[in-house]
Each structure stands twice: as structure tokens, then as C-alpha cells.
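# Fold the following, please.
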Amino acid sequence: MTFNDGMQLNTDGVSTSSGGGGLGPGGMMLGGGGGLIVLVIALLFGVNPGNITSGLTGGNNSSQSGAAPDISMCKTGADANRNVNCRVVATANSVNTVWSVELPKQTGVQYVPPKVRLFTGSVSTGGCGTATSAVGPFYCPADRTAYFDTGFFQELKDRFGGSNNPLAQEYVVAHEFGHHVQNLLGDSNRASRDPKGPQSGSVRMELQADCYAGIWAGRADKQAAPGSNQPFLQPITQAQLQDALSAAAAVGDDRIQKAATGRVNPESWTHGSSDERQKWFMVGYKTSNVKMCDTFSVPDVSNPPAVG
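Coordinates of the predicted model:
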């Protein structure tokens, strides 16, 4: 989706950092009050590091670090259209705008925006341990922060075969904000009770975040931005929608497993298949209805509600 050029961006709540080293993919850290062990990969966007570690030995890996991402130029929608860091900022603004209306209207729960951290190399979280660029974008419920190394977007295309076009990138951001919505609704602990398998709580949690990302996509070109009479984003096209679906498919457990090992093992799934991720995104996109995204109530997550 293309941002309206004149929209003013708000970088409040967005921070940047850089680092090197830290835990590798799948590392565990002691974090949070009471010494709760947090398995960082359970919070990730769609990459199961246990399945793809061998595919992340180059490019954007944990040994690399550099300057912190620069967001000083992120002022308008035009900046978001030409700069990936600004695109994350603008997408965060747009997602916050949509959920600030939809969440209280549909659930009675007030929406409180998450913090956003753009990083390179590695990053220390406020309760979910230390993560590296190799793990991809993730959300930490403990500090209510969504973390992004924008180098992942190129990984999405080069290593996983997804689209690197704007709406694909924006879908990634909206998915992580979907985990924040789950946190606000008190659902963030449901995945840990049932962490693996094709019908597991973890899969249902991730597919619900995909559905919430779809709600954003369905409303983003309609909901006016604060202080404006127009939305952040121009109307979505079918080609752009396919970019988002391509990104959703690229990080399906089945596709990642097939690429990494040549076979598919549903019993180890944590995020759902490519087909399921696309289907649930479209449920949110077509209905804009939080209740329709209740992945925990369907007998089989591969058969979401029919939405026309």
C-alpha cells in the first residue's frame, strides 16, 4: 500500500539501537520477575529458528551489527514511500489509528499503542531476553514492544521466496501489532500451554495475529488519521494484496520446513501452514471483525469461517 505523501508521521514511542552478539536463534533467557524462562522463538513472527538455522549463516545474521537505524528523516508519508525505516514508523502509525477505533468499539477494551524498536545486530528486551537479527521481527509481551530489524524484509524475499514490496513489509508490522492486541485482550499466554502441533495454541495464536493484520489491511485505507480527513494509506490494489499474501505464505511452517529439510512435519508446527496463514489474513481483511478472528474456537484451523 502506498502512503499519502502529505501525511505527518509520529515517531513518539519509536526507538532505535544497534548491537552485536547476544543469543543466537532459539536461545533462552532468564527474564521477567520471578525468573520466568522465556523461549524467545515462541514470540517470533514466523521463522522457526530450529528449522532454518542452517539457512541463516549469511546475510542478516547475528554476527553482524552496524549503526542504529536512522529515523530522523521520517516526517511524511512521502518519506515512508521511499525509506524502509520510515515505512515501519508510518505503518505503526496506521495500525495504531485503526486499532484505537476498532478495539474499543468491538471489544470494549481501550487500545494502548505498543512501543517500537528498530535495531541492527542484536537487541536486549525488557523481559524476553536478548534476540539477534537472525530471529526476525518479534513482539515481547513483557515490555509491550515490537522489535524490527528491517533487513528481515530482504530475507523474506531472498531466503523464503516472499514479496519484498511495501504491503508485504507492512503486513509483517501489522502481524506483530496483532500480538500486542492479543496481549491487551489477555490472550498472550495461551500459546505456551500448547506450544507445538498443527492445532496447537501456538499455531492458533499466530493465525489470529495474521487475522488481526488482515483487519488492519481492510481498514487502513478507510480510517482517517488523527487530525486529518484522510487515511495514512491510499486504496489497496489486488496486486498489493497479493504481496501481503505472498509474505504470509513465505513464512508458513510447511514451506520453511520443506526448504530447510526437504520434508514437512506438522507435529512440530508453531505458526501454521502457508495456506492457513493466507486464509486467516483474508478472514480479517474481508470482515474487519475481531470475533471472526477467534482461532481458538474453531475445531480445525485449516477451515476458518467462510467469508465469501
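
# hey, let's count contacts and neighbours off CA atoms from now on
Fine.

# for stretch 188-205, which positions count as buried?
188, 190-192, 195-205 (16 or more other CA atoms under 10 Å).

# Let's see which of those residues end up in helices.
With helices taken from DSSP state H, the overlap with the buried residues of stretch 188-205 comprises 201-205.

# Would you mind giving those residues as CSV with distance to T132 added?
Shown next, in CSV, are these (distance: CA to CA, whole Å):
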residue, distance to T132
G201, 25
S202, 21
V203, 23
R204, 25
M205, 23
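
# please give me the structure for this one as well, since I'd like to look at both together:
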Amino acid sequence: MTFNEGMQIDTSTTRSSGGGGGGGRGIAVGGGLGGLIIVVVALFLGVDPSTMGAGPGESQGVQTPGFDLSQCRTGADANNIVECRVVATGNSVDAVWSQLLPDYTRPTVRLFQDNVETQCGPATEAVGPFYCPPDQTAYFDVDFFQTLKTEFGSSGGPLAQEYVVAHEFGHHVQDLQGTLVNAQRDPTGPEGGGVRTELQADCYAGIWAHYASITKQEGTGQPFLEPLTDNDIADALSAAASVGDDRIQEKTQGRVSPEAWTHGSAAGRQYWFTEGYRTGDVNACDTFAAQDLHQ
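Below is the predicted model of the structure:
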């Protein structure tokens, strides 16, 4: 998916940092590619999942400078620089949800490298992208996108990356709606609260894709993105399937254990993204009432 080169990137709600930071507080809730995915990414990177982050109060060194956000100015920058693509995608998702939800407020976006301090506690790059409700921030280490391709088998197209951003923003929407807490109720199992929460975030990512090329940016009057192609949708579906619990379990342990699912099957994740994209209807994303999660 290509950004219109004339759109202007707003970095006012984005922060960037390198490694470093100290301890945290609160409880980690609602990681978009977290839960089982967090553990698997840690294993891929040779990290013991039990030691992914420093404990509360433990220092991880002095914070180093992060990505220079001044490089992100236009849609052309978003098309060429992955960090700018994350920020610009967030701008687009904000614009879509601002039209759909009257009380929508923008989350903060945090780009980081190596490790980061959050109000959910410290995290390393092993965690992958995640959303932290206490500070209403979506966190992205863009190196994860390469891991998504090389270790999970996702395509490397732009919409595969943009799907991840829209999914994390979907958790922010759930936080605003008060439904994110459902992730902690019956958090495992193929029909548990964790799976239903993640599938709804996938559906919300599909809703963003439905409106992305027709939502115009205030100030420029231009749509954020050009119309989606079949290849764009294939990229998003590839990313959704690659992080299905069944695909990950098969790859890492050689068998599928549905009772341990936290995010949903590859088929379920693809179905709910497609449902959001097909309908553009928030009501169509009520995974908590669905009798069939298409697993």
C-alpha cells in the first residue's frame, strides 16, 4: 500500500529512543503480537522468555538517541523509510477512527531499539510490537518486521507492516471502548477472551484498510493512501496468517495445542481481518458474541 506523496506526516504524538531505561510498574495487558507471540519471538532470537525484560527497578543503562523523526515529512518518506511508514500509518489509523468513534483520542506511538521502559514494565526487542494500556502507547521496534518475514514466513510488503500498526491501534480502540479487559478473562483456549480480543483487533485493522484510501487528511485534502491492490491484501493476509497460534506452535513444537492459544488460528486471523475490510462496520467485529471464530 503506497502513501500519497503529498500527505504530511504528523509526528507530534510520536517519540523515539534507542536502548536503555530502567524498571517499570503496572501489569502488561493487551500486547498486540504479544502473549504467545512474545515468547516465540524471544525463542527465535535466542532469548530466555523468562528474562525478556529487567525486573522493576533494574537499570538497563543510559538511554541512547533514537530514530530522527525530522526525517518523516511526507508520504514519500513513508514509502521509503520504515520508521516513517509506522508513523504515517498511525496518522491514517487515527483519521479513520476519529470519523468512526466520536470520542476517539489518539494514542502515543513509541519507536524504540533494543529495550524500552513502559508503564507496563520494561520490554526488549524480543517482545515485538505491543500496546500498553496504562500509558496508552503503541510500541514498535521496526526490526520486528524483518523477523516477521524471515522467521514467521510473512511477505515483506508494506501492508504486512501496516497491518501490524493498525492491529496495535485496534487494541487502543478496545481500551477506549472498555473491552480490552476481556483479554484477561479465560485468557487461553481457542474460544477464550485472549483469542477473541486479538481477533477483534485484527478485524479493526481490516476496518482501517477499508477506509484508508478514501479518508482524506485535514489540511492537505488528500487521501492518506492510494487504493489497495490485490497484492496489498495478500500481504496483510500473509502477515495475519504467519502469527496464527497454530502456525507458530507447529513451527516451534511440531504440534498444535489449541488449549494454549492466545491469539487465534491463522485462518481465524485472516477471516476477521477480511471481515473488517469487507464491511467497514465496527458492529461486524463483535468477536465476543460470535459463535464461530472460523478457526
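
# that older thread, N81 of structure 1: which of the buried residues of stretch 188-205 of structure 1 is nearest?
Comparing the buried residues of stretch 188-205 of structure 1 against N81 of structure 1 with CA to CA places M205 closest, at 30.7 Å.

# Tell me the one of the ones in helices among the buried residues of stretch 188-205 of structure 1 nearest S15 of structure 1?
S15 of structure 1 lies nearest to M205 out of those, by CA to CA, at 26.6 Å.

# Show me what that closest one aligns to in structure 2.
Residue correspondence to structure 2 (TM-score structural alignment): M205 of structure 1 is matched to T197.

# tell me the contacts of the closest residue to its match other than its chain neighbours?
Using CA to CA, 6 or more residues apart in numbering and skipping the chain neighbours, the partner closest in space to T197 of structure 2 is A183 (5.6 Å). Residues in contact with A183 of structure 2 (CA atoms under 8 Å, 6 or more residues apart in numbering) are 29-30, 193-197.

# Over to D68 of structure 2?
D68 of structure 2 neighbours (CA under 8 Å, 6+ apart): S16.

# Tell me where the stretch 201-308 of structure 1 has strands.
For the stretch 201-308 of structure 1, applying DSSP state E, counting those that start in this stretch gives no strands.

# Which parts of it are helices?
Under the criterion DSSP state H, counting those that start in this stretch, the stretch 201-308 of structure 1 contains helices at 201-219, 238-250, 253-261, 274-287.

# most tightly surrounded among the ones you listed?
Neighbour counts (mean count of other CA atoms under 10 Å) averaged over each of the helices of the stretch 201-308 of structure 1 peak at helix 201-219, with a mean of 29.

# hang on, the earlier thing: which one of the helices of the stretch 201-308 of structure 1 lies closest to N81 of structure 1?
So among the helices of the stretch 201-308 of structure 1, helix 238-250 is nearest, using CA to CA, at 13.8 Å.

# Excluding chain neighbours, give the residue nearest to the residue most central in space within structure 2 in space.
Centroid-nearest residue in structure 2: E168, 3.2 Å away (criterion: CA atoms, centre = their mean). Of all residues not flanking E168 of structure 2 in the chain, G32 sits nearest, at 5.2 Å (CA to CA, 6+ apart).

# likewise S94 of structure 1?
Nearest one to S94 of structure 1, counting by CA to CA, 6+ apart, is F232 at 6.0 Å.

# Which position in structure 2 pairs with the one you found?
Using TM-score structural alignment, F232 of structure 1 lines up with F224 in structure 2.

# Neighbours of that match, how many?
When neighbours are defined as other CA atoms under 10 Å, F224 of structure 2 has 30 of them.

# so what's it up against?
Residues 3-4, 7, 75, 92, 212-217 are the ones in contact with F224 of structure 2 under the rule CA under 8 Å, 6+ apart.
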